[in-house]
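Undergrad: My questions concern the predicted model and sequence given below.
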Amino acid sequence: ADVTLVVSPVERELLARDAPGARVEILSNVHEVHGCRRGFAARADLVFVGGFQHPPNVDAIEWFVREVFPAVRAQLPQVKLHVIGSRVPASIQALADETVVVHGFVEDIMPFMDGCRVSVAPLRYGAGVKGKVNMAMSCGLPVVATPIAVEGMHVSAGREVMVAAEATDFADAIVRVYRDEALWQALSTHGLANVEHHFSFAAARSAIERLLA
């Protein structure tokens, strides 16, 4: 092939080692930049998005609800977690209660992107660029994520996203963003700029023009 396309610098670095003579270029996820359409004070709760036919999403929610969410609730007792994604297995449905709302598939995700205060991406394994993180940032919704969830996404912890690997740190990061309007606004602004620069239609058009040149 004349060129191989990958979704992030991580995959390009891997192929550079395995096939050092090949031309490898990046063409990543493409998202419309919706912008932040509701402010900090008008939002509440947490949201997770991910189809459950994908095993990392099942593991992520099971870990989050059991290991992270109790510590969040201890400091934010009114907060609910909204779980969105198709093909919900019995193990995830069993986690539902008055604080964990398992919606399953929804026709329109935007009310959650515009109405929740924090998006969580507690993935413990997986690969590629995570659309759930792109989607939230494209709506100006701050994200708290594990390192694997933001792999290859051109982000800095504390600027575009909050990053934590351990359950206690993850819970603390959520509480901090949830309470701190200035931090929330900074993450929202920088997240939108990240999507505009790396994952927008304009960014994809530039990548394709470079390929075809």
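TA: In hand now; what should we look at? Numbering: from 1, shown residues only.
Undergrad: Only C-alpha atoms from now on, for both contacts and neighbour counts.
TA: Will do.
Undergrad: unless I'm mixing things up, His34 is touching Cys139, no?
TA: Yes - if you go by C-alpha atoms under 8 Å, His34 and Cys139 touch, sitting 5.1 Å apart.
Undergrad: Compare those two and say which one has the larger neighbour count.
TA: Cys139 (23 against 17; other C-alpha atoms under 10 Å).
Undergrad: how much space is there between that one and His31?
TA: Per C-alpha to C-alpha, to the nearest Å, Cys139 is found 10 Å from His31.
Undergrad: For the most centrally placed residue in the chain, pull up the helix or strand it's in.
TA: Centroid-nearest residue in the chain: Val133, 2.1 Å away (criterion: C-alpha atoms, centre = their mean). Here Val133 sits within helix 131-138, counting by DSSP states H and E.
Undergrad: From the contact counts, what lies against that helix?
TA: Judged by 3 or more C-alpha pairs under 8 Å, 6 or more residues apart in numbering; DSSP states H and E, the packing partners of helix 131-138 are strand 118-121, strand 143-145, helix 181-198.
Undergrad: okay, now the one to match up with it:
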Amino acid sequence: MQQLLIIGFVWPEPNSSAAGGRMLQLISLFKEQGYNITFASPAQDSDFMVDLEENGVDKKSIALNCSSFDVFIKELNPSIVLFDRFMMEEQFGWRVTENCPNALRLLDTEDLHCLRLARQKAFKENRLFQTADLMVEEVAKREVASILRCDLSLMISEFEIEVLVTKFKIDKALLYYLPFLLDSITVTTFDKTPVYEERKDFIFIGNFLHEPNWNAVQYLKETIWPLIRKQLPQAVLNIYGAYPSQKVLQLHQTKEGFLIKGRAAKAQEVVCKARVVLAPLRFGAGVKGKLIEAMQCGTPSVTTAIGAESMHGDLPWNGAITDIPQVFADEAVQLYNEKKLWIEAQYNGLTIINQLYLKALFVEDFKKQILFLEANLHQHRFINFIGAMLQHHTMNSTKYMSRWIEAKNK
């Protein structure tokens, strides 16, 4: 049986972030293809991490800048190594290459970090983001180098593939579109969720360690929510999210109907009870788990162009998309008040899930892609000269820096 090693930036927390849910989807995908899976990470255990062993996955703690990893990976001898975000490839990629040169190296980007950070920088400098900003973004140099060193990068956003190909001239053969992998939704699925009349309140949900979420909550508090309350004086907005800081908790205002609830024990449960999801994201990247979850729960959403980016193709959104605060508030109020519009939006979400995110649409092609790469790995790497060049220099720079740190620590 083939062995897959996943090197995780953190231990998966599917109830805390979309990244955790995405990782469990990938684990399920490889398990169904018959792989033995080991998940290794240098991160500390958390109270909310998933029980990997319950999911049939071996768990292994590893250390940064330590040759104990070399012993571990030689013994494991994986046929595939999947890096969870580019930072893990930076730390462990050269060790994988040195000890298991024939292992297929995959990178799960989660989202394009350099895109998110460049947009965040432009926002904070009060200027419009231009894709040219990426060329001077420090993280872009690291992230693109990591993509080039890997045999295949799993991309969750088609827009980000376009950015990599057009701006950074990445060969499409190194990129593979693999979005969230979901089960189908039918009309009867919504029979198990509260109907329009049984739902109440607005909701925002998102991990507060993620800067775009914290910014969106500030934007709601200062700009969007007062406009909604002007039209619906008794409206309530419930703010859920893992790891809220004291700054977040201080925004709680009962009189304004702006309620900070913290971590949701069962995220889908609270989303299913809400009538409308609000997600006024002003910067970010990737595909937004909170908006996918809203569709699965049959809860319409109002978001921004960045929020809905690369999420719905040419299909109508399950609610509204706008970057104008007053229009955002008006659309939210209209969705909240008009049952017919609300139901139409709910079924738009069903269509998006079923046409763009069904696991069955991607499984077979992904399996063929992995088999093809394994059978043609030498040729695949031969044509990726820049990747081979970067791999060479990494082996002769990062390697010795890591060795120096290890010796210093001793």
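TA: Nice, thanks for sending it over. Computed from a predicted model, the values in this text were never measured in an experiment.
Undergrad: Alignment lookup: the residue nearest to the centre of the first structure to the second structure.
TA: Correspondence of Val133 of the first structure to the second structure, assessed by TM-score structural alignment: Leu291.
Undergrad: okay but its match is in contact with Thr299, surely?
TA: No - at 9.1 Å, Leu291 of the second structure does not count as touching Thr299 under the criterion of C-alpha under 8 Å.
Undergrad: between those two, what contacts are shared?
TA: The contact sets of Leu291 of the second structure and Thr299 overlap at Val277 (C-alpha atoms under 8 Å, 6 or more residues apart in numbering).
Undergrad: how near is Gly51 of the first structure to Gly85 of the first structure?
TA: Counting by C-alpha to C-alpha, the gap from Gly51 of the first structure to Gly85 of the first structure is 4 Å.
Undergrad: Same check on Ile208 of the first structure?
TA: 31 Å.
Undergrad: Neighbour count: the two, which is higher?
TA: Gly85 (18 against 14).
Undergrad: Show the contacting residues for that one.
TA: Gly85 of the first structure touches 49-52, 103-106, counting by C-alpha under 8 Å, 6+ apart.
Undergrad: hmm, try it at 7 Å
TA: 49-52, 104-105 (C-alpha atoms under 7 Å, 6 or more residues apart in numbering).
Undergrad: Where do the helices of the first structure begin and end?
TA: 9-18, 55-63, 69-75, 90-93, 110-115, 131-138, 167-179, 181-198, 201-212 (DSSP state H).
Undergrad: Adding distance to Ser156 of the first structure, write those helices out as a markdown table.
TA: Putting the helices of the first structure into a markdown table (distance: least, C-alpha to C-alpha, whole Å) gives the following:
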| stretch | distance to Ser156 of the first structure |
| --- | --- |
| helix 9-18 | 15 |
| helix 55-63 | 22 |
| helix 69-75 | 23 |
| helix 90-93 | 31 |
| helix 110-115 | 22 |
| helix 131-138 | 13 |
| helix 167-179 | 14 |
| helix 181-198 | 10 |
| helix 201-212 | 19 |
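Undergrad: among those, which is the most enclosed?
TA: Mean neighbour count (mean count of other C-alpha atoms under 10 Å) peaks for helix 131-138 among those, with a mean of 25.
Undergrad: Having no further points to raise, I will conclude here.
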